[in-house]
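In: Build me a structure from this.
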Amino acid sequence: MKWFFALNEKGNEFNNYAKMLKVAVYTAQKFTSLKPYFLYDGEENDLTEWLRTRYVEIIRRRSFLYDELQKIADDRRDQNFLAIGAGAFLRTEIPRITEELKINDRYVLYTDVDVMFMSEVEDLKNMRPKYFAVAPEYHIKKYRAMNTGVMIMNLENLRSNDVEFRRFMMKKIKKLVDKRWDQGAYQIFYKNLFNFKWDKLPVEYNWKTYWKENSQAKIIHFHGPKPYQKELLFSPNPPEHLKPLLVFITPNYAKLSRLWNEFYEAAISEEKVFTNFQTNL
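Out: Coordinates of the predicted model:
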């Protein structure tokens, strides 16, 4: 199954997100048979070099909303609106990109980069969502309040709405930046008053670190507190901007953050081995 993920180079957090991306790729290749495709808005750097050593296909793409996001960032004097939005909305490009590249798969997996694969996810091939399948966000049983950090996409049906969906996002972008970005766009566009138009992804494929420990979880999602923030969050005086995340700090988050760090060290060690091998050629 093809697996898509996306990142924008802008913003102060790029280096940390690049680390999370490496763990996502490392664990996907260690535990799954997924074929990785990276949607990237940025320049060549250490990350792209590392990804090429892992045979990840890199697809250069800029969100069609980029200029609008830049205007909002300038108007509000906060470049985070561009840094976050330019990456978040890249996933909405997948139906069009795959058509341009003549990728004929009807169903693909998308994840955010702050995930960690724990086992094979081959069962996802059996899912046949009408448009897309997603799991709940904060509350494990509330599928109406969904999270787009992991999605099974029905590309054919998403393409049938693509023009209208893009028009909707362009028209509502000033509101969407305050409504969880692309997630708000998918929720509002695909939801009606009496029912929601997305399928249920089993929670094991988007297991949050602030939920209880689950040995059956297949994809861990560092939704909220990130693994590289663990030391600061557990410090006696966490930085002010991280204090809202303290409600999500659990023993499971601490344990999974330690595991993430082990995977990151393993990914970097393989990078060093490969670099040394290249040097000695």
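In: Every contact and neighbour count from this point should use C-alpha atoms.
Out: Fine.
In: From the structure, what's the count of residues near residue 182?
Out: Per other CA atoms under 10 Å, the neighbour tally for residue 182 reads 21.
In: Report the secondary structure state of it.
Out: Using DSSP: H, G, I helix; E, B strand; the rest coil, the structure places residue 182 in helix.
In: Relative to residue 217, how far out is it?
Out: Plainly put, residue 182 is 25 Å away from residue 217 if you go by CA to CA, to the nearest Å.
In: Ok, residue 259 next?
Out: Per CA to CA, residue 259 is found 14 Å from residue 217.
In: Specify which residue of these two has the higher count of neighbours.
Out: Shown here are residue 259 and residue 217; by other CA under 10 Å, residue 217 has more neighbours (18 against 14).
In: what's the spacing between that one and residue 245?
Out: Remark: distance between residue 217 and residue 245 (CA to CA) = 22 Å.
In: do the same with residue 158
Out: Taking CA to CA, one finds residue 158 at 34 Å from residue 245.
In: Counting neighbours, go ahead and name the busier of the two.
Out: Neighbour count, other CA under 10 Å: between residue 158 and residue 245, residue 158 has more, with 19 against 14.
In: Now do the contacts for the more buried one.
Out: Residues near residue 158 by CA atoms under 8 Å, 6 or more residues apart in numbering: 95, 131.
In: in the stretch 51-200 of the chain, which spans are helices?
Out: Using DSSP state H, counting those that start in this stretch, the helices of the stretch 51-200 of the chain run over residues 66-76, 80-88, 94-100, 155-160, 162-176, 181-190.
In: who touches the longest one?
Out: Identification of contacts with helix 162-176 by CA under 8 Å, 6+ apart yields 65, 68, 69, 72, 95, 96, 182, 184, 185, 189.
In: Can I get those residues in CSV including distance to residue 31?
Out: Shown next, in CSV, are the contacts of helix 162-176 (distance: CA to CA, whole Å):
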residue, distance to residue 31
65, 35
68, 39
69, 37
72, 41
95, 26
96, 29
182, 29
184, 31
185, 32
189, 35
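In: Tell me how many other residues surround the closest residue to residue 131 other than its chain neighbours.
Out: If the residues on either side of it in the chain are set aside, residue 131 comes closest to residue 154, at 5.0 Å by CA to CA, 6 or more residues apart in numbering. Applying other CA under 10 Å, we find 21 residues neighbouring residue 154.
In: Give the full set of residues in contact with residue 111.
Out: Listed by CA under 8 Å, 6+ apart, the contact partners of residue 111 are 3, 4, 5, 148, 149, 150, 151.
In: Next, find the distance separating the residue nearest to residue 93 when sequence neighbours are not counted from residue 70.
Out: Nearest residue to residue 93 in three dimensions, chain neighbours excluded: residue 63, at 7.1 Å (CA to CA, 6+ apart). Distance, residue 63 to residue 70, using CA to CA: 11 Å.
In: for residue 236, same thing?
Out: Residue 236 is 37 Å from residue 70, where distance means CA to CA.
In: In terms of neighbours, single out the busier of these two.
Out: The neighbour comparison of residue 236 against residue 70 (other CA under 10 Å) goes to residue 70, with 19 against 8.
In: Second input sequence below; structure requested for side-by-side comparison:
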Amino acid sequence: MSTMERAIPPPAPEDMPFTQPTGPTAPDANPLQDWYFCVNGEGLRREFRFIRAAVASARRNTTLRPHCLYDGPACAELDWLQAAGVRVIPHAPSLEPELREAYGDQYETFRGHWLRLDIPMLETAAESALYTDIDVLFLRDPRAFAFSPRYVAVCEEGRIGERNQFNSGVMVMNLPALRAVRPWMLRDIRHRLVNDFRPAGHDQKSLNEFLLTEADWMDPAFNWKPHWGPNADAVIVHFHGPKPVHVARIRDGQADRMKPAYKILHDRSPEGYDAFIAVHDTMLAAAEELVPWPART
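Out: A predicted model of the protein is given here:
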């Protein structure tokens, strides 16, 4: 990462203020200790290559304790996670009845999206937790920074500085605060699910509708997207959009076989994808060193 340069200058505070993190801290003194990611059985098998890289990056570059909320059957991939030091917590979404009704035959595909809503109810021993999607890489230790969000600390969904929507793929959660407002948040989500619900946006749309005006904004380095460009200061890189496999297909002339948005994002910064795919590949090799796959006894 030492050769990586910023493609986008750091924003001036007066142009794009962010309040999180509040400053540096010693990791050993940081109450933020736990990293959560969530997945169902289908997602675990489909995205296991990236999940392995994410876990390896956390083990190599952070002092976080990894946890996985899992909704699915037993499988060899689950055994790998546990062997790699991930605490696996079997759990079904608390809104399962309403989600089944809203999604219909798509429920099995998308149920994993909603597991993150239950983290505040499952993690009761800590004041805060870090949630990420499964398509992330840790480049630095988030525990070297102090966080104190009112409810959640988040980054932008689209371009840097656009605050009309946050991306829920990386969130520092204030767990007691989220537990306190949970009845009202679930009420609003249930209302959405039974009133002309459309799968687009999934839980991120619901989280934005309830928390956007109260969210604290993080330095974009904590949810850095490859299409924003290379960044030597990135803490967490989030492949929100095309993954390495999609980038390979785009560059092989197969862009018409995937979502049009993937090529649009790729073309914003091919050099950003080059830089972070190289990190992904390094972490995938580190995952093999951590626990070989397929798992061998």
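In: quick one: TM-score?
Out: TM-score for the superposed chains, counting by TM-score structural alignment, normalised by the length of structure 1: 0.86, backed by 261 aligned residues with a CA RMSD of 2.0 Å.
In: Just send the helices of the stretch 51-200 of structure 1 back as CSV, with distance to residue 50 of structure 1 too.
Out: Putting those into CSV (distance: least, CA to CA, whole Å) gives the following:
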stretch, distance to residue 50 of structure 1
helix 66-76, 26
helix 80-88, 20
helix 94-100, 23
helix 155-160, 29
helix 162-176, 33
helix 181-190, 28
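In: okay, those, which one's buried deepest?
Out: By mean neighbour count, with neighbours taken as mean count of other CA atoms under 10 Å, helix 80-88 ranks first of the helices of the stretch 51-200 of structure 1 at a mean of 22.
In: So what touches that helix?
Out: Residues contacting helix 80-88 of structure 1 (CA under 8 Å, 6+ apart): 6-11, 41, 62-63, 65-66, 69-70, 72-73, 177, 181-182.
In: now it: how far from the chain's centre is it?
Out: Remark: helix 80-88 of structure 1 is offset 13 Å from the chain centroid, using CA atoms, centre = their mean, to the nearest Å.
In: between that helix and helix 181-190, how big is the angle?
Out: Angle of helix 80-88 of structure 1 versus helix 181-190, following axes from the mean of the first three to the mean of the last three CA atoms, to 10 degrees, is 70 degrees.
In: Residue 157 of structure 1: what's its closest spatial neighbour, skipping adjacent residues?
Out: residue 131 is the one closest to residue 157 of structure 1 (CA to CA, 6+ apart), at 5.7 Å.
In: oh sorry, the question was meant for residue 36 of structure 1
Out: Residue 36 of structure 1's closest residue in space is residue 3 (CA to CA, 6+ apart), at 4.9 Å.
In: looking at it, the one you found is touching residue 109, isn't it?
Out: Yes. The criterion here is CA atoms under 8 Å, and residue 3 of structure 1 meets it with residue 109 at 4.7 Å.
In: And those two? Which one has more around it.
Out: Shown here are residue 3 of structure 1 and residue 109; by other CA under 10 Å, residue 109 has more neighbours (22 against 19).
In: Need the counterpart of the more buried one in structure 2.
Out: Here residue 109 of structure 1 is matched to residue 130 in structure 2, going by TM-score structural alignment.
In: Can you give me the distance of its match to residue 261 of structure 2?
Out: Separation of residue 130 of structure 2 from residue 261 of structure 2 (CA to CA): 28 Å.
In: aligned partner of residue 179 of structure 2 in structure 1?
Out: By TM-score structural alignment, residue 179 of structure 2 lines up with residue 159.
In: Just give me how far the longest strand seen in structure 2 sits from the chain centre.
Out: Looking across structure 2 with DSSP state E, the single longest strand is strand 166-174. Relative to the centre of its chain, strand 166-174 of structure 2 is centred 8 Å away, using CA atoms, centre = their mean.
In: Contacts for stretch 204-214 of structure 1 next, please.
Out: Outside stretch 204-214 of structure 1, the residues that touch it by CA under 8 Å, 6+ apart are 135, 138, 149-150, 216-223, 248-250, 252-253, 256.
In: ah, wrong one, I meant stretch 90-104 of structure 1
Out: Residues outside stretch 90-104 of structure 1 that contact it (CA under 8 Å, 6+ apart): 5-7, 39, 61-63, 110, 155-156, 158-159, 162, 182.
In: Stretch 250-265 of structure 2 too?
Out: 227, 241, 242, 246, 249.
In: who wins for neighbours among these?
Out: Across the contacts of stretch 250-265 of structure 2, neighbour numbers were computed from other CA under 10 Å; residue 227 holds the maximum, 25 neighbours.
In: Check the burial of residue 244 of structure 2 by counting its neighbours.
Out: For residue 244 of structure 2, the neighbour count with other CA under 10 Å is 18.
In: Can you give me every residue that contacts it?
Out: Per CA under 8 Å, 6+ apart, neighbours of residue 244 of structure 2: 273, 277.
In: how close does the aligned residue in structure 1 for it get to residue 221 of structure 1?
Out: Residue pairing (TM-score structural alignment): residue 244 of structure 2 is matched to residue 227 of structure 1. Separation of residue 227 of structure 1 from residue 221 of structure 1 (CA to CA): 10 Å.
In: now do residue 259 of structure 1
Out: 13 Å.
In: For the biggest helix by length in structure 2, list every residue counted as buried.
Out: As assigned by DSSP state H, the longest helix anywhere in structure 2 is helix 270-290. Neighbour-count burial for helix 270-290 of structure 2 flags 270-277, 279-280, 283-284, 286-287, 290 (criterion: 16 or more other CA atoms under 10 Å).
In: Check stretch 231-244 of structure 2 too.
Out: 231, 233-244.
In: Which ones among those lie within helices?
Out: Using DSSP H, the buried residues of stretch 231-244 of structure 2 in helices are residue 244.
In: Adding distance to residue 49 of structure 2, write the buried residues of stretch 231-244 of structure 2 out as CSV.
Out: Putting the buried residues of stretch 231-244 of structure 2 into CSV (distance: CA to CA, whole Å) gives the following:
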residue, distance to residue 49 of structure 2
231, 23
233, 25
234, 22
235, 21
236, 18
237, 16
238, 15
239, 13
240, 16
241, 16
242, 14
243, 11
244, 10
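In: and which of the buried residues of stretch 231-244 of structure 2 is nearest to residue 141 of structure 2?
Out: Comparing the buried residues of stretch 231-244 of structure 2 against residue 141 of structure 2 with CA to CA picks out residue 235 as the nearest, at 6.9 Å.
In: In structure 1, what residue corresponds to that closest one?
Out: In structure 1, the residue paired with residue 235 of structure 2 is residue 218, using TM-score structural alignment.
In: before we move on, back to that, pretty sure the match of residue 109 of structure 1 sits against residue 174.
Out: No. Residue 130 of structure 2 is beyond contact range of residue 174, at 9.3 Å (criterion: CA under 8 Å).
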